[in-house]
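*Asks:* This is a predicted model, with the sequence first.
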Amino acid sequence: MSDSNTTDFSHPSTFILLGIPGLESAHVWISIPFCAMYVIAIVGNFTILFIVKTEQSLHGPMHYFLCMLASTDLVVSTSILPKMLAIFWFNSREIYFSACLTQLYIFHGFSVVESGILVAMAFDRYVAICHPLRHSTILTNAVVGHVGLAMALRGGILVLPYPFLIKQWSYCRTNIIPQAYCAHMAVVKLACGDTRVSSYYGLFVLFCVLGLDVIVIVVSYIQILRAILILPTNDARIKIFGTCISHLCSILVFYVPGLFLSLTTRYDQKVPQHFHVLIANVYYMMPSMLNPIIYGVRTKQIWGRLLRVFIPTGT
């Protein structure tokens, strides 16, 4: 392994994941909050899925999309956290080339899926507020299923070039990835030759896909605000807008830090590497951990069902 950063090779059999470069001595301590975040994400998202499945009153479009969001968060967090914890706890740094590409594809693909689900949830809020009488006819169970399938196919197809492009590059410098998981640009930066196709395609996915998603969400909320502002009383405005708070919180958690990290990864050379890697790891766990908390606290039906599970009424 000592020659892994100097040996010439075109396609390495393994990559070496460093975890948090420069903070190796603190890996065990760093693992504690990450393990706690992962446990919260697993318990929280499975709880959401269980409650929606067992509570008949929650069988509607918004909560079906919420189940899709919870499932996606489970896949995203599980695609990176077990290997990350193995690095922190057991110094298990090697990852096979094919396993690295698989992790990369699942992680980025389901991140695109999550963005699409947030768009679908924005459309659900738009129809529910701006066209309430047509909500049940527009967003039928079949339509919700088709939207979910379309978002899954979009994520899978758009990210599919990532591993194929990476596989065609030669790697003559190093097989060391200075973080705890295989991310697209982290692997591309190890390749020799002209890798601009991978870099440009990554930017296309970032700005074209996520950018378009943000535009659709913004347009939806402009229409929602217009509908809210014409309501006759402040109480009615607050009540209607309150149904959007959970979704808005999820949007902020997902898009704002993600855009910042994607841009700094490519262009900002002043951010210390260990700081950037640490913050990126925290960010990628935030939606998975916070979404079930946000919706569990803000959604009365979910909160009420959860209370009945742990505090059964005996009267």
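*Replies:* Structure received.

*Asks:* use CA for all of it now, contacts and neighbours both
*Replies:* Noted.

*Asks:* and the strand or helix carrying residue 225, what other elements does it pack with?
*Replies:* Assigned by DSSP states H and E, residue 225 falls within helix 211-229. On a contact count with 3 or more C-alpha pairs under 8 Å, 6 or more residues apart in numbering; DSSP states H and E, helix 211-229 meets helix 97-130, helix 234-242.

*Asks:* ok, now with 6 Å
*Replies:* helix 97-130 (3 or more C-alpha pairs under 6 Å, 6 or more residues apart in numbering; DSSP states H and E).

*Asks:* Which stretches in this protein count as strands?
*Replies:* Here the chain has its strands, by DSSP state E, at 14-17, 94-96, 176-177.

*Asks:* now, of those, which is deepest in the fold?
*Replies:* With neighbours taken as mean count of other C-alpha atoms under 10 Å, these reach their highest mean count in strand 14-17, at a mean of 22.

*Asks:* Report the separation between the residue nearest to residue 220 when sequence neighbours are not counted and residue 147.
*Replies:* Using C-alpha to C-alpha, 6 or more residues apart in numbering and skipping residues adjacent in sequence, the residue nearest residue 220 is residue 126, 5.8 Å away. Distance of residue 126 to residue 147, given as C-alpha to C-alpha, to the nearest Å: 15 Å.

*Asks:* same thing with residue 278?
*Replies:* Noted for residue 278: a distance of 34 Å to residue 147, by C-alpha to C-alpha.

*Asks:* what do you get for residue 292?
*Replies:* Counting by C-alpha to C-alpha, the gap from residue 292 to residue 147 is 21 Å.

*Asks:* adding another structure so you can compare the two:
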Amino acid sequence: MDEIGVAVDARTRLADDVVEFVLRPVAGGELPTWEPGAHVDVQIDGAGGEPLVRQYSLCGDPADRTAYRIAVLRQQAGRGGSAWLHDRVVVGDKLLLRGPRNHFPLEEASGHLFLAGGIGVTPLLAMVRRVAAGGAAWSMHYGGRSRAAMAYREALAEVPGGRLTVVPRDESGLIDLAAALDAVPADTVVYCCGPEPLLAAAEAACASRGFRLRTERFAPRDGDPTAEDRAFTVEIASTGAEVFVPAGRSIVDVLVEAGVDVLTSCEEGTCGTCETPVLSGVPDHRDSVLTDEERAAGDRLLPCVSRCLGSRLVLDL
């Protein structure tokens, strides 16, 4: 996927520790199209000047091809990417992007329920606006540590045709997931983005009630402590070349070492950059991106974290 050079056209403090950046193409013209739920990879300077890549959801208007908007929460316990954007990047600075890509798409449905936790509101903002414009039923429960920390609260309140429930933790505690699900029809599609405790609770609540749930994670889900790291062989379909993946090493690491070009970003199974078609073999899915249906199909995997349940995988590379 090609890199896109953009310049910071504006930066605005939206809430406590949250800054919005408006990014316009350096070369002018139009930016690539995107749909609600999409994110871009942003290249930042890491320690010692080594480039790092971080993912941020697009939260502007997909119809506006002249600019992208991202909102960045300063992660106090993060790896430095958000602090770099907050402290170093000003209007006029240039950045490199890749994308957009979308592993959190909005589905056609008669009703939609959105569950947002903190900065997890960013991909959901464009979704709510799209659903409202189409006239479908929607509701949203938006939780955060305080009203002052909740970005886009006012923008969401202006979206017509639905019901917004704001749940500041210092006033009201946590989102009441049971009440939120009990208030919508059984054919409602649920979307959830936020911290892991909210995602895990939403998965359990939706599973117990039979709701279809789509999630997006900013950090990898907890792995299965009983999962076995067995060795296996990967065949490259385009050349027939084979590489041996030992226990304790990722498919991506071994492929790159063998000279096979694999585009990666997070290397944690959360961004979907390295998603690869599987032609043969049974994947051992360990990512935080694919849905249960996509995992069951067995026709793709994220080689940065996933493995093989048998002795061989054939990848469409």
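*Replies:* Yes, it's here. Only a predicted model underlies this, so the values are computations on that prediction, with no experimental measurement involved.

*Asks:* Can you give me the TM-score here?
*Replies:* Superposed pair, TM-score by TM-score structural alignment, normalised by the length of the first structure: 0.23. Supporting alignment: 124 aligned residues with a C-alpha RMSD of 6.4 Å.

*Asks:* coming back round to it: what distance do you get for the residue nearest to residue 220 of the first structure to residue 115 of the first structure?
*Replies:* On the measure of C-alpha to C-alpha, residue 126 of the first structure and residue 115 of the first structure end up 17 Å apart.

*Asks:* do residue 166 of the first structure as well
*Replies:* 24 Å.

*Asks:* Show me where the stretch 51-200 of the first structure has its helices.
*Replies:* 61-90, 97-130, 135-138, 141-159, 161-168, 184-188, 196-204 (DSSP state H, counting those that start in this stretch).

*Asks:* Sorry, slip of the keys, the one I care about is the stretch 1-150 of the second structure.
*Replies:* According to DSSP H, counting those that start in this stretch, the helices that the stretch 1-150 of the second structure contains are 81-88, 121-134.

*Asks:* quick one on the thing from earlier: mind putting the strands of the first structure into a markdown table with distance to residue 282 of the first structure?
*Replies:* Below are the strands of the first structure laid out as a markdown table (distance: least, C-alpha to C-alpha, whole Å):
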| stretch | distance to residue 282 of the first structure |
| --- | --- |
| strand 14-17 | 17 |
| strand 94-96 | 21 |
| strand 176-177 | 18 |
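
*Asks:* Counting neighbours, what do you get for residue 99 of the first structure?
*Replies:* 13 (other C-alpha atoms under 10 Å).

*Asks:* can you check the one 4 residues further on too?
*Replies:* The number of residues packed near residue 103 of the first structure is 23, by other C-alpha under 10 Å.

*Asks:* swap in residue 197 of the first structure?
*Replies:* The burial count for residue 197 of the first structure: 10, using other C-alpha under 10 Å.

*Asks:* again, but for residue 110 of the first structure
*Replies:* 24.

*Asks:* quick one: contacts for it?
*Replies:* By C-alpha atoms under 6 Å, 6 or more residues apart in numbering, the contact set of residue 110 of the first structure is empty.

*Asks:* just the one 3 residues further on next, same as before
*Replies:* In this structure, residue 113 of the first structure makes contact with 151, 152, 155, judged by C-alpha under 6 Å, 6+ apart.

*Asks:* Could you dump these into JSON lines with distance to residue 142 of the first structure and neighbour count added?
*Replies:* As requested, these are exported to JSON lines (distance: C-alpha to C-alpha, whole Å; neighbours: other C-alpha atoms under 10 Å):
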{"residue": "151", "distance to residue 142 of the first structure": "14", "neighbour count": "21"}
{"residue": "152", "distance to residue 142 of the first structure": "15", "neighbour count": "20"}
{"residue": "155", "distance to residue 142 of the first structure": "20", "neighbour count": "23"}
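
*Asks:* Same list (those) but as TSV, adding distance to residue 45 of the first structure.
*Replies:* Putting the contacts of residue 113 of the first structure into TSV (distance: C-alpha to C-alpha, whole Å) gives the following:
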residue	distance to residue 45 of the first structure
151	19
152	18
155	21
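
*Asks:* Can you tell me how far residue 277 of the second structure is from residue 300 of the second structure?
*Replies:* Taken as C-alpha to C-alpha, the span from residue 277 of the second structure to residue 300 of the second structure is 4 Å.

*Asks:* list the helices and strands the longest strand belonging to the second structure packs on?
*Replies:* Of all segments of type strand in the second structure, defined using DSSP E, the longest is strand 3-15. When contacts are defined as 3+ C-alpha pairs under 6 Å, 6+ apart, strand 3-15 of the second structure packs onto strand 18-25, strand 94-101.

*Asks:* buried sites along that strand?
*Replies:* Residues of strand 3-15 of the second structure classed as buried: 4, 5, 6, 7, 8, 9, 11, 14, 15 (neighbour count, 16 or more other C-alpha atoms under 10 Å).

*Asks:* mind listing what the first one touches?
*Replies:* Yep, that's residue 4 of the second structure we're talking about. Contacts of residue 4 of the second structure were listed using C-alpha under 6 Å, 6+ apart, and they are 96, 97.

*Asks:* so residue 280 of the second structure makes contact with residue 312?
*Replies:* No. Using C-alpha atoms under 6 Å, residue 280 of the second structure is not in contact with residue 312; the gap is 7.9 Å.

*Asks:* So which of these two has more stuff around it?
*Replies:* Neighbour totals were compared for residue 280 of the second structure and residue 312, and residue 312 leads with 20 against 17 (other C-alpha under 10 Å).
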